[in-house]
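A.B. asks: Below are the sequence and a predicted model for it; my questions follow.
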Amino acid sequence: MTRSTRAVRWHGAGDVRLETVELSPPGPGEVLVAVAWCGVCGSDLHEVADGPHGIPVERPHPLSGAVAPVTLGHEFAGTVAAVGPDVDGVQVGGRVAVEPNYRCGRCTACREGRYEVCDGFGFAGLMGDGGLAEYALVPAYMVRPLPTGFDLAAAAVLEPAAVALHGIRRSTFAAGRAALVVGLGPVGLLVCALLREAGAAVVVGVDPVPARRDLATRLGATAALAPDEDVAATVRALTGGDGAHVAFEVVGAQATLDAALGSLRSGGELLLLGLVDRLTLPAFDMVNAELRLTTSVGYRDCHDELIELVSDGRLDLCALVTDVVALEDAPAALLRMAAGGSTGVKTLVRCGEETP
């Protein structure tokens, strides 16, 4: 039998609606999740403000088969309501997080284990129906079982934490080194926290919002600066005059890239996490200083490590949650945030009640 669920659906830029949709029972390799919490991501807000960017509107996505309207939300967690045939390791009633990226399992990237850049790249909640709903139907490979009693609000923040952890793994960072993080949204803040957990000697954050700078220091940053301060001078003062080993650019803008590059030591590395169409690089200076340029998108195989860090009390994901809204209020909240931005960090939508 089908199941009715309320869901926040994207119909077009500026057109987000709370609707009732019918979900089929889970088929082979599918899991039905009763969603407890779903986070709001900047990607959602870009789609609401002036999309479509990633949402398929003319041709169905090759892996999800979806075309707009779609249910938003790719940062979600809940409990298993039902499982389809051929699903192992997932129990009805168990708490789960969702790793929402689609993968085909057949392309070269997937065969190499790099499913974050699958030829059918996409996320449930953008390229297919996601978790901003009471119930979500997802492929079983997206489901990550959680320990008994794991906080589902924290579990909804595992997705941006995975973006941060994958970026650090992609970089040359090692314990004892110095790092700069430019942009202290959720991912940038989580980069700061994970760098400190990994043994960074110095972590400097940069952001224009004072509350985000304060949170960065509470999460372990050595210092947090406004963009109009002398970032390079501060980094060098904290590193004996050398500069940062790695700079994480988490904004996607020319000015922040320039600030990141200007704070690197000779032989340092710029890691791009921010999304932007084009940037200009000072190639002559980079070559002469033998600077590395590395990029990172999405994540792979990060959730188990993050779940362990949270369970052990070494990573506080709930510290990022600054706003909570009810599912019925989510369309208005999304439109408001997309129009005027937000100085908060992470907004969570309560989609349903947590079960014991």
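C.D. replies: That came in fine, so what should we check first? Numbers count the residues shown, from 1 in each chain.
A.B. asks: use CA for all of it now, contacts and neighbours both
C.D. replies: OK.
A.B. asks: can you tell me which residues contact Asp50?
C.D. replies: 13-14 (Cα atoms under 8 Å, 6 or more residues apart in numbering).
A.B. asks: helix, strand or coil for Ala179?
C.D. replies: Following DSSP: H, G, I helix; E, B strand; the rest coil, the label given to Ala179 is strand.
A.B. asks: so what's it up against?
C.D. replies: With Cα under 8 Å, 6+ apart as the criterion, the residues that contact Ala179 are 173, 195, 200, 202-204, 244-248.
A.B. asks: What helix or strand is the residue lying closest to Glu22 once chain neighbours are set aside located in?
C.D. replies: Nearest residue to Glu22 in three dimensions, chain neighbours excluded: Ser4, at 4.6 Å (Cα to Cα, 6 or more residues apart in numbering). Taking DSSP states H and E as the criterion, Ser4 maps to strand 3-12.
A.B. asks: Would you mark the buried spots in that strand?
C.D. replies: By 16 or more other Cα atoms under 10 Å, the buried positions in strand 3-12 come out as 5-12.
A.B. asks: Presented hereafter is structure B, for comparison with structure A:
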Amino acid sequence: MKALAVLENEKLGVIDLEKPENTTGDDVLVKVVYSGLCGSDFPRMFEHQAKFFPVVLGHEFSGVVEKVGEKVHKLAVGDKVSCIPLKPCFKCEACDEGNYSLCKNYGFIGSRENGGMEEYVKIPEINLQKLPEKFDLLQGAFFEPITVVLHGLGLLNKEVKGKKVGIIGVGTMGLLAVQCAKAYGAELVSAFDINEKNLEAAKELGADEVHNVAKKDIENEYDKYDIMIETSGANPSFVLILKLAAGKGELLYIGTPHSTLTFEYKDFELINRKELTIKGSWMNYSKPFPGKEWTEAIRLFDEGLVKIDKLIGATVSMEEFCERLEEIKGRTLGGKIMVKVGESE
């Protein structure tokens, strides 16, 4: 079978691997159809952070069940599925408490073991979310990122309904957050970014206001938002979010920084002066595994409350991915890169 693999840092290729055949126990063989490229994959491809070589990335993928082991009871051949990539140990204190994202002894499909950018993947039944038959498999490839947003929202003390919500960074995560905030009844949803195309997409997907922080004076937006959500991971956003939040506001950090952060004392002091509550969010799971985030994603898609067409920058084959590697590295394509791995029928 074909697989798109990171062969060494900054070098990718399409290689041949042996197709998994011995599907026993709770294992499920999935024929992969779509696999999305996550921002977390970039360091693995370009910043020497791959766990091993060659590694097949892809933890945001969907496909169709081809074979099941004798202990598989909830899935059948032909079912549409989405990958649940975390493999908690289920033995530690964090797992016992349902904090699977905090497990220290975890495995992860698409980084610590090969993922969905290959034609077939054999994984345990517990790591698959069954999709309604009517769902498009493209939707299935967005389950992992939307559940990241839903997990973060679930950590908030405040309900989104009736609140003013600001979202900094409207790439894939931010655009999903915009739609979720609207679905949950926010009074106002404002999107902040430096990319006009992203802001246009946010407006089309329901944002009430959009603000280009590179071009527009946004001081009149300061002290306005009950809830601020940071999804970009860009260093300036970690400061700006403090200024935009209203007194007693709640801040949710989903994006992660990639270089040292420095705060002026007057900016950091806003945490005290505004009596802000700051929450960090990591991954997308709750008890019982994988959690309510995953069933809620089904509802949002089923009711048409979340759209994905504006989130996709390009859909490419494995070979085209390699040919366009420089564009992908430079992030010039815009939007989520989807790899079409196989056909659904």
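C.D. replies: Looks like it arrived, so ask away. On a predicted model such as this, the values are computed, not experimentally measured, just so you know.
A.B. asks: Farthest pair within the buried residues of strand 3-12 of structure 1?
C.D. replies: Pairwise distances across those (Cα to Cα) peak at 20.7 Å, for the pair Thr5 and Gly12.
A.B. asks: Where do the helices of structure 2 begin and end?
C.D. replies: Along structure 2, the stretches classed as helices by DSSP state H are 41-46, 93-96, 137-140, 143-154, 172-183, 196-204, 235-244, 265-268, 270-273, 292-302, 318-323, 325-330.
A.B. asks: Can you say which of these is nearest to Phe52 of structure 2?
C.D. replies: helix 41-46 (9.6 Å).
A.B. asks: just checking, the residue nearest to Glu22 of structure 1 touches Val21?
C.D. replies: Yes - using Cα atoms under 8 Å as the test, Ser4 of structure 1 is close enough to Val21 to be in contact (5.7 Å).
A.B. asks: gap between Pro56 of structure 1 and Gly122 of structure 1?
C.D. replies: Pro56 of structure 1 is 10 Å from Gly122 of structure 1, where distance means Cα to Cα, to the nearest Å.
A.B. asks: Please read the previous query as pertaining to Val206 of structure 1.
C.D. replies: Going from Val206 of structure 1 to Gly122 of structure 1 by Cα to Cα gives 30 Å.
A.B. asks: what about those two, which has more around it?
C.D. replies: Between Val206 of structure 1 and Gly122, counted using other Cα atoms under 10 Å, Val206 has the larger neighbour count: 27 against 23.
A.B. asks: which ones are touching that one?
C.D. replies: 180-184, 213, 224-227, 231.
A.B. asks: Can I get those residues in a markdown table including distance to Asp277 of structure 1?
C.D. replies: Converted to a markdown table, the contacts of Val206 of structure 1 look like this (distance: Cα to Cα, whole Å):
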| residue | distance to Asp277 of structure 1 |
| --- | --- |
| Leu180 | 23 |
| Val181 | 20 |
| Val182 | 18 |
| Gly183 | 18 |
| Leu184 | 21 |
| Arg213 | 27 |
| Ala224 | 27 |
| Leu225 | 26 |
| Ala226 | 25 |
| Pro227 | 22 |
| Val231 | 25 |
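A.B. asks: Considering those, which are maintained in structure 2?
C.D. replies: Mapped onto structure 2 and checked by both residues aligned by TM-score structural alignment, their matches' Cα atoms under 8 Å, the contacts of Val206 of structure 1 keep the contacts 180-184, 213, 224-227.
A.B. asks: Which of those sits closest to Gln91 of structure 1?
C.D. replies: The closest of those, once distances to Gln91 of structure 1 are taken by Cα to Cα, is Leu184, at 36.8 Å.
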